[in-house]
Every structure is written in structure tokens, then in C-alpha cells.
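*Asks:* 3D model of this:
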Amino acid sequence: MSVEPIEPVAPAKKAEPHPLLKLVLELGPLLVFFFANSRGEWLASTFPMLADLGDPIFIATGLFMVATAVSLTVSWLLLRTVPMMPLISGVVVFIFGALTLYLQNETFIKMKPTIVNTMFGAILLGGLYFGKSLLGYVFDSAFKLDSEGWRKLTLRWGVFFLFLAVLNEVVWRAFSTDFWVAFKVWGTMPITIAFTMAQMPLIMRHSLEPKEQTVEKAMEKPTEG
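*Replies:* Below you'll find the model as predicted:
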């Protein structure tokens, strides 16, 4: 039985935003979530309408949804497109955020990273099973790698997404809400950045582009919120 070769799948090249703007759009909602949770009581007393949402975690959830909507809107207005990963993550934020507020149950927003990371992990590993590397679509990437490079990188990211899903489950179930919120911003983000940088040797070995251009693109990879 012959094995079909891995076919890299990448989207058409399009204009990229300034790296600083891209960072703000991706990290902005997370920072709003962290600030609102840590200063929830102050926000409730300063803006009485927010007090109706409930405890700080619910205020943070509501503002997180607003910040996510603003981020996606700005991305669309500037680029006339929304990258796949932030779009899917945003949809899950709206659904689980709404359930969190309506049912006054913080479990839903805590499970959001688990759902998103499991989804992306399953997409990447499922694509490999059918002989396709879907990493380009998930990361809105314009990398030019050979087939072996796409296969190896897709496998690594698929496993890493599943690792993040398990890690989120462990943290929110074993620690306090405040710890989980802080870890979501100051723990998951550095881990993802470190993992991204650790893939540079693989990317450089299999890249079909000049070294400088490859490094620049690798530094612009998005992270899940």
C-alpha cells in the first residue's frame, strides 16, 4: 500500500499588517481580560452598569468579548480579511462568553482555550492523516517550506496545541480563578513564544526562502487568546 506524499497547503500571499499592530490586535483582548479581572471591583464601582455582570471574572469576560470584537473589526477594516485562527478563537469567545454571563458560570470561559486548542490540534493532525498540511491556513502563513518541512512542523504544532489544551484543563481545575487568568496571559504566552522560537532550526533547514525573510515571518506568528 503506497503512502501519499504530504502536500503543503498555504493561502495566497496578501498584505501583512505592521508587526506592532498585529501584536496589539492579538494581545490587546488578553490584557483587557487580565486587567478587568484584577480590577473588577474598581471597575464595578466606577462604572455601575458593569456591576450588573457580577463578580470580577464576569466583568472581565464581558470586556474580553468587547475587546475581541474590536480587534476583529479593526483587522477587517485595515486588511479586509480576518486570519483564520483569531476568527475561530473569537467565535468561541462569543459563544462561551455568552454562556458564562447568562448562566453566571465561569467554567465556560475557562474551557474556551481547551476547546480552541483541541480544535486546532485536531485540524492539524487530522490533515496529516489525510496527507495534507493545513498549517498555512491555521496560522495565516506565507511560509515556503518543502514537503518534509511542512509535515514535521504541522506535526509539532498539532501536538503542541493538544498540550496547551491539557495544560489549560490542569490549571483551571487545580488553581484559583485569579491564578488561571494570570497564567493565561503570563504563562501560556511565553510558553508559546518559546515553542515558536524552538522551531526556527527546522524552518531554516526546510525553507525555500531567503534566511532573513523566513526569520521575519516566524516572528510574526500569532498566538491563541
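*Asks:* From here on, just use CA atoms for contacts and neighbour counts.
*Replies:* Fine.
*Asks:* other SSEs contacting the host helix or strand of residue 179?
*Replies:* Secondary structure assignment for residue 179, by DSSP states H and E: helix 177-186. Applying 3 or more C-alpha pairs under 8 Å, 6 or more residues apart in numbering; DSSP states H and E, we find helix 177-186 packed against helix 19-38.
*Asks:* got the contact list for the next helix or strand after the helix it packs on?
*Replies:* Using DSSP H and E, the helix or strand that follows helix 19-38 towards the C-terminus is helix 40-46. Contact partners of helix 40-46, identified using C-alpha atoms under 8 Å, 6 or more residues apart in numbering, comprise 36, 50, 51, 55, 56, 57, 59, 60.
*Asks:* Equivalent analysis for stretch 103-114, please.
*Replies:* 54, 57-58, 61, 92-93, 96-97, 99-100, 164-166, 168-169, 172, 224-225.
*Asks:* Just the buried ones from those, in ChimeraX syntax?
*Replies:* Restricted to buried positions by 16 or more other C-alpha atoms under 10 Å, the ChimeraX selection for those reads:
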select :57,58,61,92,93,96,97,99,100,164,165,168,169,172,224,225
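*Asks:* Restricted to helices, list the contacts of stretch 103-114.
*Replies:* Secondary structure from DSSP state H places 57-58, 61, 92-93, 96-97, 99-100, 164-166, 168-169, 172 of those in helices.
*Asks:* Pull out the buried members of the contacts of helix 40-46.
*Replies:* In the contacts of helix 40-46, burial by neighbour count holds for 36, 50, 51, 55, 56, 57, 59, 60, counting by 16+ other C-alpha under 10 Å.
*Asks:* What separation do you get for the first one and residue 128?
*Replies:* Shown here: residue 36 relative to residue 128, a distance of 40 Å by C-alpha to C-alpha, to the nearest Å.
*Asks:* and for comparison, fold this next one:
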Amino acid sequence: MAERKVSGGLKLLLELGPVAAFFIGYVKLKGEVFTFGGVDYDGFIVVTAAFIPLMLVCTGILWALTGKLSKMQVMTVVLVVVFGGLSVWLNDERFFKMKPTMIYTLFATILGFGLWRGESYLKTLMGEVLPMEQAGWIILTKRLALFFAALAVLNEIVWRGFSTEAWVNFKTFGLTAALFLFFMTQSRIFAKYGIEKPDEEA
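*Replies:* Modelled structure (predicted):
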């Protein structure tokens, strides 16, 4: 299926909407206990159970509109289903809390494997929208691989050492802000190694 353009606002809504809904749902249901089939589930598990199909629906809509999903998007959805499903099935929130660790570890490993082969898989994903010399991609990929590894360790520290509420805030705001700040601080690489796109005008 050929890739199609979709408005930036709609794309952002489909990508971040489920995360925002998870946070709002948790805030409203934290401390609550719900009984299904004679088993008690706290608000976190109930919100997780709702988050999984919402994530699948939004990702499916995004795929239907654009005709394409990145490998990272696919892997993220798979891990959400696997670890979120385990949390709901076993009534144990720890599995869902481990999900960011698994995602960032996987991303760091994939980028690291590419670097070991002398390649930048990040360039494969972003090269068309962000033209840059190979040396710049290698530097950025090294930094991002280390950054993902650090986020994986940080997630383990937060979910194991702090409350569920602290982890939800960290996941919703902390991780998002950290990714934003990381790319903001890489402006020198973009300025030094960036390649200007040729004018498409005839």
C-alpha cells in the first residue's frame, strides 16, 4: 500500500491520544477497585485493559490513513499487547510497567547492532525527512542508542523504587519530555551535517 499524507494534527492525535487517555483514565480511577468474575482489579489494571484496544484502534486508523507504519510503531504496539495483556491476565501491574524498559532496550539494541555493522538504521527511518551526511547519522545514532539505554535503566529505577502514580507521571510526561529535549539538544549535529534539499521548482 502506497504511503499517503495525513495532517500533522491528526497524526499526533492518533499517536499520543492513547497515552493521554491512559493518563486521564488513571487519574480518575486510581484507588478504585473493580470486581469482574469474582476477581478484584485496581484502577491501573482496568485502564491498562482499555488502553490496549485503544492503541490498536488508533494504530489501525493511522495505518489506514497513511498506508504505512514504521517498524518502531509496530514493535511498540506488539509490546503493548504482550506486556499489557500479561498485566491484565495475571492481574499484575509490573508487566505493563516493564514495557518501556523492553521498548527502549530493543531500540538501543537494534541501533547498536546497526552501528556494529557500520550502518545507521536511524538514517533508514528518518533520512528522507532529515537529509544529513553519513557522519552525522552515525554520531546521532550512537547518542540515541545510549540515550535509549539510559531511559530503559531509568524506567526500571522509577517503577521499582517509586509509587504507581509517580511512574504514570514519569511515563506520560517525563519520557516524552526527555525525547523532546534530546532532539532539541542535537541541533549542532543537524546544523553541521545537514544537507539542504534541492529546489523542486522547475
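*Asks:* Drop the TM-score for these two in here.
*Replies:* Once superposed, the chains reach a TM-score of 0.87 (TM-score structural alignment, normalised by the length of the second structure), with 196 aligned residues with a C-alpha RMSD of 2.5 Å.
*Asks:* Tabulate the contacts of helix 40-46 of the first structure in TSV, adding columns for distance to residue 194 of the first structure.
*Replies:* TSV is the format used below for these (distance: C-alpha to C-alpha, whole Å):
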residue	distance to residue 194 of the first structure
36	27
50	36
51	38
55	34
56	30
57	28
59	31
60	27
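*Asks:* Stretch 44-63 of the second structure vs the first structure, average offset?
*Replies:* Mean deviation of stretch 44-63 of the second structure relative to the first structure after superposition (mean C-alpha distance after the TM-score superposition for the first structure): 1.0 Å.
*Asks:* from the ones in helices among the contacts of stretch 103-114 of the first structure, which is closest to residue 71 of the first structure?
*Replies:* Taking C-alpha to C-alpha as the measure, residue 71 of the first structure lies nearest residue 93 of these, at 12.5 Å.
*Asks:* Mind telling me what that closest one corresponds to in the second structure?
*Replies:* Residue correspondence to the second structure (TM-score structural alignment): residue 93 of the first structure is matched to residue 80.
*Asks:* Report the aligned residue range of the second structure for stretch 170-183 of the first structure.
*Replies:* Counting by TM-score structural alignment, stretch 170-183 of the first structure lines up with residues 157-170 of the second structure.
*Asks:* Could you count how many residues lie near residue 49 of the first structure?
*Replies:* Residue 49 of the first structure has 10 neighbouring residues, counting by other C-alpha atoms under 10 Å.
*Asks:* how near is the residue nearest to the spatial centre of the second structure to residue 54 of the second structure?
*Replies:* Residue closest to the average C-alpha location in the second structure (C-alpha atoms, centre = their mean): residue 76, at 6.2 Å. Counting by C-alpha to C-alpha, the separation of residue 76 of the second structure from residue 54 of the second structure is 14 Å.
*Asks:* so what sits against both of the two?
*Replies:* Common neighbours of residue 76 of the second structure and residue 54 (C-alpha under 8 Å, 6+ apart) do not exist.
*Asks:* Please tell me how far residue 94 of the first structure sits from residue 166 of the first structure.
*Replies:* Distance, residue 94 of the first structure to residue 166 of the first structure, by C-alpha to C-alpha: 22 Å.
*Asks:* for residue 206 of the first structure, same thing?
*Replies:* 30 Å.
*Asks:* do the same with residue 7 of the first structure
*Replies:* Residue 7 of the first structure is 29 Å from residue 166 of the first structure, where distance means C-alpha to C-alpha.
*Asks:* what does residue 33 of the first structure give?
*Replies:* Between residue 33 of the first structure and residue 166 of the first structure the computed distance is 21 Å (C-alpha to C-alpha).
*Asks:* Please apply the same query to residue 155 of the first structure.
*Replies:* Taking C-alpha to C-alpha, one finds residue 155 of the first structure at 17 Å from residue 166 of the first structure.
*Asks:* And residue 188 of the second structure, what's its match in the first structure?
*Replies:* Per TM-score structural alignment, residue 188 of the second structure is aligned with residue 201.
*Asks:* What of residue 147 of the second structure?
*Replies:* Match for residue 147 of the second structure (TM-score structural alignment): residue 160.
*Asks:* Spit out the contact partners of that match.
*Replies:* Here residue 160 of the first structure is in contact with residue 121 (criterion: C-alpha under 8 Å, 6+ apart).
*Asks:* buried set for the host helix or strand of it?
*Replies:* Residue 160 of the first structure belongs to helix 147-174 when assigned by DSSP H and E. Across helix 147-174 of the first structure, burial judged by 16+ other C-alpha under 10 Å covers 147, 149-165, 168-169, 171-172.
*Asks:* cool, and stretch 173-193 of the second structure?
*Replies:* 175, 189, 190.
*Asks:* Residue 133 of the first structure contacts residue 126, doesn't it?
*Replies:* No - Residue 133 of the first structure lies out of contact with residue 126 (C-alpha atoms under 8 Å); the separation is 9.2 Å.
*Asks:* between the two, which one's more packed in?
*Replies:* Using other C-alpha under 10 Å, the more surrounded residue of residue 133 of the first structure and residue 126 is residue 133, with 28 against 16.
*Asks:* Now residue 177 of the first structure: closest residue in space that isn't a chain neighbour?
*Replies:* Closest residue to residue 177 of the first structure apart from its sequence neighbours, by C-alpha to C-alpha, 6 or more residues apart in numbering: residue 57 at 7.8 Å.
*Asks:* residues in contact with residue 104 of the second structure?
*Replies:* Counted by C-alpha under 8 Å, 6+ apart, residue 104 of the second structure has contacts 148, 149, 151, 152.
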